[in-house]
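**Student:** got a predicted structure here, sequence first:
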Amino acid sequence: MPGEVIDRPNPEPLPSNIPDDVLSLAVKLDKTTLSDKDNASLVAFRKAACYIAAAMIFLRDNVYLERDLTFDDVKPRLLGHWGTCPGLILVYSHLNYLIKKHDLDIIYVVGPGHGAPAILAALWLEGSMGKFFPEYSRTKEGLHNLITKFSVTGGPPSHINAETPGAIHEGGELGYALAVSFGAVMDKPDLIVACIVGDGEAETGPTATAWHGYKYIDPKESGAVIPIVHVNGFKISERTIYGCMDNKELTTLFTGYGYQPRFVEDLKDIDADLGSSMEWALSEIKKIQKAARSGKPIMKPRWPVIIMRTPKGWSGPKKVDGEFIEGSFRSHQVPLMKAKSDPNHLKDLQAWLKSYGPEHLFKEDGTPTEEVVSIIPESDRKKMGQLKETYDPYVGIKVPQWSKFGVPKGDEVSCMTVCGKFLDQTLQDNPTTVRIFSPDELVSNKLDAVFNHTGRNFQWDEFSTAQGGRVIEILSEHCCQGFMQGYTLTGRVGLFPSYEAFLSIIHTMMVQYAKFGKMAKEVSWRGAIGSLNYIETSTWTRQEHNGFSHQNPAFIGAVLNLKPDAARVYLPPDANCFLSTLAHCLRSKNYVNLMVGSKAPSPVFLSVEEADAHCRAGASVWKFASTDGGLEPDVVLVGIGAEITFEVVKAAELLRELAPALRVRVVNVTDLMVLGTEGTHPHALTSNDFNAMFTADKYIHFNYHGYAPELKGLLFGRPQSERITVESYREEGSTTTPFDMMLVNRTSRYHVAEYALRGGAKFNQKVEVDLVSNIADIKHRVVKTREYILANGKDPEGTYDTPAFEGLKKGKGGEQVLYEG
């Protein structure tokens, strides 16, 4: 029925025949009656915060309007974003009220990141700015400093970042606030995250998918998110999609997502409207959680969502120079851009600021009045800017002894299969502090051993609801990244395994996170957090069956471009090395760890003890594959990457047959950062150490998994760089065979051997004498191998035999297994 009031707090799933007037599906409850005191305090807080926020954008002096404004009181550069601020402050005030009334732990995640003036103003009023930044204390001088230093060199920036108390989300790139919020509440049953999503941000793809995030939240073990869609109608200079949707359309959308929507849009009684909506949302959350925690979970519970309509730039100038400001895109940034030079703009600015009544909001000493602060939680630990989960949350995890999962040297195993068993134990040992976030690829990537003692946490079907589960699988890399960020920034440890080719989808998300981390290290009050951990597998070297589209190692370069104190890139050559690396990364803090490895069975080159030493060093000479243990080489062959290294070792084996006089040193690099020029990275080898491993003057050939320019950039500045050659992924590929991928990208054993012969001939006359004939032999082998592949659709028998070196098994390894996925 039109206008029907839904009085049941948690309706059953929607019927398939939605009525024409779907507004009946939006929750309509009586407004909560606020006491006169509470209502006055909410209004006073909002006025004070709006005053401060507006002043921050404009004023360099006279911050309390103790005299008429002059041009000298206005900043020379007007920077900031006003339009979203009133709405953000409105929500902040009511969250304070809710926390104080119900003794809650709430994190406020702000999607409109450029709303920093709003959040900084509220943080100053509650004393959180002063706690972490004494220069911004809740005093007259502190407010003067905050207002005058905002968006100037050395002061707070115009967007929310790690310098903002209470923030767990970088306010740069839009689209990720909601996913971060869902990640933050996982395994924190008493935590609520209020996430405000701007109607501009709501247009992004990541946000559209993140609305499904609650379907991965088991209310028995985790907290809850209150999404608040802030519909103010405009972006920078255009209308928003949500702003052009009426209530019927928005109700249909969100009920289709599975939510209960409630609209807040009564500007004449906004506090009663929002206050009753907040109470309703909290009661719905408590009902869903109580049912789940009592053993009678609600199937497909419909979580609350608040859709809040307020004018953009609300309470600011109505018109400027004949143009509408409030309620239009013109309020997005600075409504009075000529306040420094135009007398009318200056007059309008003064009238705007005075409209808040600052003389009634601040005492003579500059501190806020009791009416302003009375809704703020009394306990510091409950204030949103000082909640421990937002700035010092790390609890640590128990990492199993990886060597117990090691495999014998010479075996042929999948790195991922072995690591899956290790992760299975890790999840058992850390039932509430470690999660895996994966885009539906764990089984394909051979990590399915994690399911021996856990499952997928999915709350939207009868088979998995209320079953918990430490694995989140959703076919959205953006959601996986956002969930992991929220989970990590609130103190836990996450792991993100992915197909190599598609990890680059979250490149900019990772960079935004790294920027947040960089700034977090530069403030003294933020504690360490667990690292972001990526496993990159199903690599281009074994994606020949899925074709060219699945071949892309570009994410390596994305991590390499980060600040050296954050970036870590590892390419373990075998299962034992990968175990060692994974254990290290799970223990580490404050890094972005990228681990690249193979899921296909491959030889174990190093014992547990050798792998431990190799990974500690980051690189080492593989004596078993070298001539005389690597002494006095004519050429140095370097493998970086699992399959790539296998080709280097096979090349060394081939060279013993073709050119026994050639003295070869084989080196494997597992920590890519050791190659950087001395001083460029904490792990970079000194010049002396580099020369000890790679020689000071002999020819060096690198066989590298990623793109050559990345490696050349690391090596730039090393002496005699003209002696270095690099082969890597050349952006060549198709649906073919594994070895043909090596051939077309010139990373095969034959190409490595050719480079070795040409380089070694410069130092060894015995090699030089036979150079032409040996090169001809190698080229002939390449031709014949390709002919065989084209004729038979598979690689030649014996291609993947374990190299016949002492200490390794000499039996046939069989053909490489091809995996679908």
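**Tutor:** That came through, no problem. Numbering: from 1, shown residues only.
**Student:** please make it C-alpha for all contacts and neighbour counts, starting now.
**Tutor:** Will do.
**Student:** what's the local residue count around the residue nearest to residue 157 when sequence neighbours are not counted?
**Tutor:** Nearest residue to residue 157 in three dimensions, chain neighbours excluded: residue 151, at 4.9 Å (Cα to Cα, 6 or more residues apart in numbering). Counted with other Cα atoms under 10 Å, the neighbours of residue 151 add up to 23.
**Student:** for comparison:
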Amino acid sequence: MTSTTADGNVLAGTELELLDAYWRAANYLSAGQIYLLDNPLLREPLRPEHIKPRLLGHWGTSPGLNFCYAHLNRVIKARDLDMIYVMGPGHGGPSAVANAWLEGTYSEVYPLVSRDATGMRRLFRQFSFPGGVPSHVAPETPGSIHEGGELGYSLAHAYGAAFDNPDLVVACIVGDGEAETGPLAASWHSTKFVDPVHDGAVLPILHLNGYKIANPAVLARIPEDELVRLFEGYGHAPIVVSGDDPAVMHGQMAVALDRALDEIGRIQQAARDVGATDRPRWPMIILRTPKGWTGPKEVDGLPVEGTWRSHQVPLPGVRENPAHLAELESWLRSYGPDELFDEDGRPSAALRGLAPAGERRMSANPHANGGLLLRPLELPDPRTYAVPTDKPGTVTAEATRVLGDYLRDVVAANPRTFRIMGPDETASNRLGAVFEVTDRVFAGETLDTDEHLARAGRVMEVLSEHLCQGWLEGYLLTGRHGLFNSYEAFIHIVDAMFNQHAKWLKVTRDLPWRRPIASLNYLLSSHVWRQDHNGFTHQDPGFLDVVLNKKAEIVRVYLPPDANTLLSVGDHCLRSQDYVNVVVAGKQPAPVWLPMEEAVAHCTRGIGIWEWASHSPRPPHSADHVGDGSADPDVVLACAGDVPTLETLAAADLLRRFFPELRVRVVNVVDLMRLQPVEEHPHGLSDTEFDALFTTDKPIIFAFHGYPYLIHRLAYRRAGHGNLHVRGYKEEGTTTTPFDMVMLNDLDRFHLVMDVIDRVPSLGGRVAHVRQRMVDERLRLRAYTREHGEDAPEIRDWTWPY
């Protein structure tokens, strides 16, 4: 298929008139939401009191969105299509709400907003009004899977929705402002990851209306032949629809959609029935219309339609300016509301008949409310994959490699509802076992030297974290499950996307008609403490700080200390719904501290005293007794994260050797949210529980995976917070050895012992020689790394000795 311009007209006269009437009705409802507080059908002359006191919303993109929606409804009915609509332009809310109301879905979901004059008044009043609905294509809007508040993600979401949905067509409207973003630019390459046999299709519609808020859109200002070549270079077959005459444009758009859908059908049939394996050129539509089309052409002597002035509110001074009020009334009446809506304010019978029925309505499609389609994963028993251990720390394992065996069997048991996304790091993060049962998705050219590439793989790798995140969000929002694995430092690239998804989940919690979806699961490996080879640029644990800004009922952060606890946490996260789960785990060989049954119990608690690692003084007549930590401690050693746990236990060993009379309690934290008060987070501890673990009057030396202040932020209300001293990453790093990394940040075992000496009054000055020895050990071991290029054997080979 080659790029073409859509000419001609496949619409009969009456069909054309009805389609145009539907478009006019949607435009009227869109403009009415921005302006009208009352008099929704203009049954009386428009007066200032009918106008909202604060005019908010965006008109400029709405007519184009409505134009596409009306035409998509036509082909849905004609072809009985299963289709959803993703609106990329940032402020398409008026259009989305208008069309959901026209189709009747809005009134089904919100009965008070009935499909009549009373409901229309409420529809208009609520938009961008206190206590109402926002101006974006928000979760409150039926049919939406994409907020659109932050630009760049629509196309990735659309492809995520299409994966493993072979009968679904996702129409995605890409705004020309949005098209300038990096995530959207990468998203055009999604065609290289579509399997025409098992996946559905995405129909991108690039909507060029010329302007953003105040500046011209880049793609709207390049010559058409250059624009077409750009998208042909991406691997698409563009069809151009361009103009401003509605009658001509309706004909062009009808032809374009028929051509595009015929080609999608041909591609899928060739792959499914004939076995074609060549990567197809998927069709797309380039739609060029005036910004603010059908709105005021000129205001106060300045051009509006087709310019940036139509972006938000074309007539801003309506309440105060009688001329603007008259222009608004003339504009609204130009759509012919008297013929579009009957005496009761309902859409006319002819318009109601144009909308698809039932779940074929894009605003009622169950794929846009993915929880309706969600089915639990078939998950193996994580205990099957446990690393056997009889004594803490004597067995080593690569935690993520162990999890990889578990994920391999998850993939095998759920061949169409589970995918792993990652930026070329699945094998690097030691999850390579999954390639025993699946491949990486790739529809491009393959070579004999390639490994594990196939059109139908379950692992999706592309070196764009934005694209991985967007695909996974679209996949989850339409009722499936997945995992995003990444290097810890570079997950920051999707900070803003995480924010938007967390906000979506927060809002949907209060919408009973939105059914829960599978959680968004992050596995962050190659983390800060074992990026000793890549250096400072790869050393950043700050994603946890971003996550903790979100609502407590949405986010979960887990720091499993070993392979068996990672298995337990991973299984839990894949079973959960409506959360964002962040799991941080190392991939390097590390001690296994807990047998599986204890690991499950510890992860279920989320926090606990490790009695075997704690120490009470040997009572008289019991020379072989090492204590269990149950006595009131002199100091609490707390830890969260695999490397901090290792250093804490090594410090506990040193304290036991140097100060056998010191009562030491070791507390390990898996679920970071347990540190918050129960009033702040559903996983939080009550003050009584927290004080029982940490005491209210004893020093707490906390070794933490991330930035130290995060622990203070979580625990600042606790009675013992003044005794809390946190060690963590303090932005010191380089290319060096693992132990030198912890020494650079004062998280090493010797510095933890020094912290205890400095903060336990009973030790006093008599331990100055031990403190000096700790300082000397740090100097000696750093010198060793500089001479030998590796950590000293006594560090590298240390194991728990008791």
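**Tutor:** In hand now; what should we look at? The structure presented is a predicted model; accordingly, all values stated were derived computationally and were not measured.
**Student:** and the TM-score between them?
**Tutor:** In this superposition the chains share a TM-score of 0.96, using TM-score structural alignment, normalised by the length of the second structure; 778 aligned residues with a Cα RMSD of 1.2 Å.
**Student:** let me see the ranges of the strands in the stretch 551-700 of the first structure.
**Tutor:** Assigned strands in the stretch 551-700 of the first structure, in chain order: 567-570, 592-596, 601-603, 619-621, 635-640, 664-669, 699-704 (criterion: DSSP state E, counting those that start in this stretch).
**Student:** any chance of JSON lines for these, columns mean neighbour count and distance to residue 139 of the first structure?
**Tutor:** JSON lines is the format used below for those (neighbours: other Cα atoms under 10 Å; distance: least, Cα to Cα, whole Å):
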{"stretch": "strand 567-570", "mean neighbour count": "22", "distance to residue 139 of the first structure": "41"}
{"stretch": "strand 592-596", "mean neighbour count": "25", "distance to residue 139 of the first structure": "39"}
{"stretch": "strand 601-603", "mean neighbour count": "24", "distance to residue 139 of the first structure": "66"}
{"stretch": "strand 619-621", "mean neighbour count": "20", "distance to residue 139 of the first structure": "56"}
{"stretch": "strand 635-640", "mean neighbour count": "27", "distance to residue 139 of the first structure": "58"}
{"stretch": "strand 664-669", "mean neighbour count": "27", "distance to residue 139 of the first structure": "56"}
{"stretch": "strand 699-704", "mean neighbour count": "26", "distance to residue 139 of the first structure": "59"}
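**Student:** can I get the ones you listed in CSV with distance to residue 406 of the first structure?
**Tutor:** Rendered in CSV, the data for these read as follows (distance: least, Cα to Cα, whole Å):
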stretch, distance to residue 406 of the first structure
strand 567-570, 18
strand 592-596, 18
strand 601-603, 13
strand 619-621, 19
strand 635-640, 21
strand 664-669, 19
strand 699-704, 26
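**Student:** quick one: what's aligned to residue 441 of the second structure in the first structure?
**Tutor:** Across the two structures, residue 441 of the second structure finds its equivalent in residue 457 of the first structure, going by TM-score structural alignment.
**Student:** what's the answer for residue 771 of the second structure, then?
**Tutor:** Taking TM-score structural alignment, the alignment pairs residue 771 of the second structure with residue 775 from the first structure.
**Student:** tell me how far its match lies from residue 754 of the first structure.
**Tutor:** The span separating residue 775 of the first structure from residue 754 of the first structure equals 6 Å under the rule Cα to Cα, to the nearest Å.
**Student:** same check on residue 414 of the first structure?
**Tutor:** 29 Å.
**Student:** ok, residue 34 of the first structure next?
**Tutor:** Here the criterion is Cα to Cα. By it, residue 34 of the first structure lies 82 Å from residue 754 of the first structure.
**Student:** neighbour count: those two, which is higher?
**Tutor:** With other Cα under 10 Å as the criterion, residue 34 of the first structure and residue 754 differ in neighbour count, and residue 754 comes out ahead with 21 against 14.
**Student:** that one falls within a helix, correct?
**Tutor:** Yes: the assignment for residue 754 of the first structure by DSSP: H, G, I helix; E, B strand; the rest coil puts it in a helix.
**Student:** check contacts around residue 257 of the second structure.
**Tutor:** Residue 257 of the second structure makes contacts with 72, 75, as judged by Cα atoms under 8 Å, 6 or more residues apart in numbering.
**Student:** which residue in the first structure lines up with it?
**Tutor:** Per TM-score structural alignment, residue 257 of the second structure is aligned with residue 278.
**Student:** its match: what secondary structure?
**Tutor:** In three-state terms, and counting by three-state DSSP, residue 278 of the first structure is helix.
**Student:** same question, residue 228 of the second structure
**Tutor:** Assigned with three-state DSSP, residue 228 of the second structure falls in the helix class.
**Student:** isn't it right up against residue 2?
**Tutor:** No: because the distance of 10.2 Å does not satisfy Cα atoms under 8 Å, residue 228 of the second structure is recorded as not touching residue 2.
**Student:** looking at these two, which one has more neighbours?
**Tutor:** Shown here are residue 228 of the second structure and residue 2; by other Cα under 10 Å, residue 228 has more neighbours (20 against 10).
**Student:** that one matches what in the first structure?
**Tutor:** Looking across to the first structure (by TM-score structural alignment), residue 228 of the second structure lines up with residue 251.
**Student:** next one: residue 600 of the second structure
**Tutor:** Using TM-score structural alignment as the criterion, the counterpart of residue 600 of the second structure in the first structure is residue 612.
**Student:** and what of residue 368 of the second structure?
**Tutor:** Under the alignment by TM-score structural alignment, residue 368 of the second structure pairs with residue 390 in the first structure.
**Student:** quick one: contacts for the residue lying closest to its match once chain neighbours are set aside?
**Tutor:** Taking Cα to Cα, 6+ apart as the measure, residue 390 of the first structure lies nearest to residue 166, with 5.3 Å between them; neighbours along the chain are not counted. Taking Cα under 8 Å, 6+ apart as the definition of contact, the neighbours of residue 166 of the first structure are 107-108, 384-387, 390-391.
**Student:** residue 298 of the first structure now?
**Tutor:** Residue 298 of the first structure makes contact with 288, 291-292 under the criterion Cα under 8 Å, 6+ apart.
**Student:** please flag which of those residues sit within helices.
**Tutor:** Counted as lying in helices by DSSP state H, out of the contacts of residue 298 of the first structure, are 288, 291-292.
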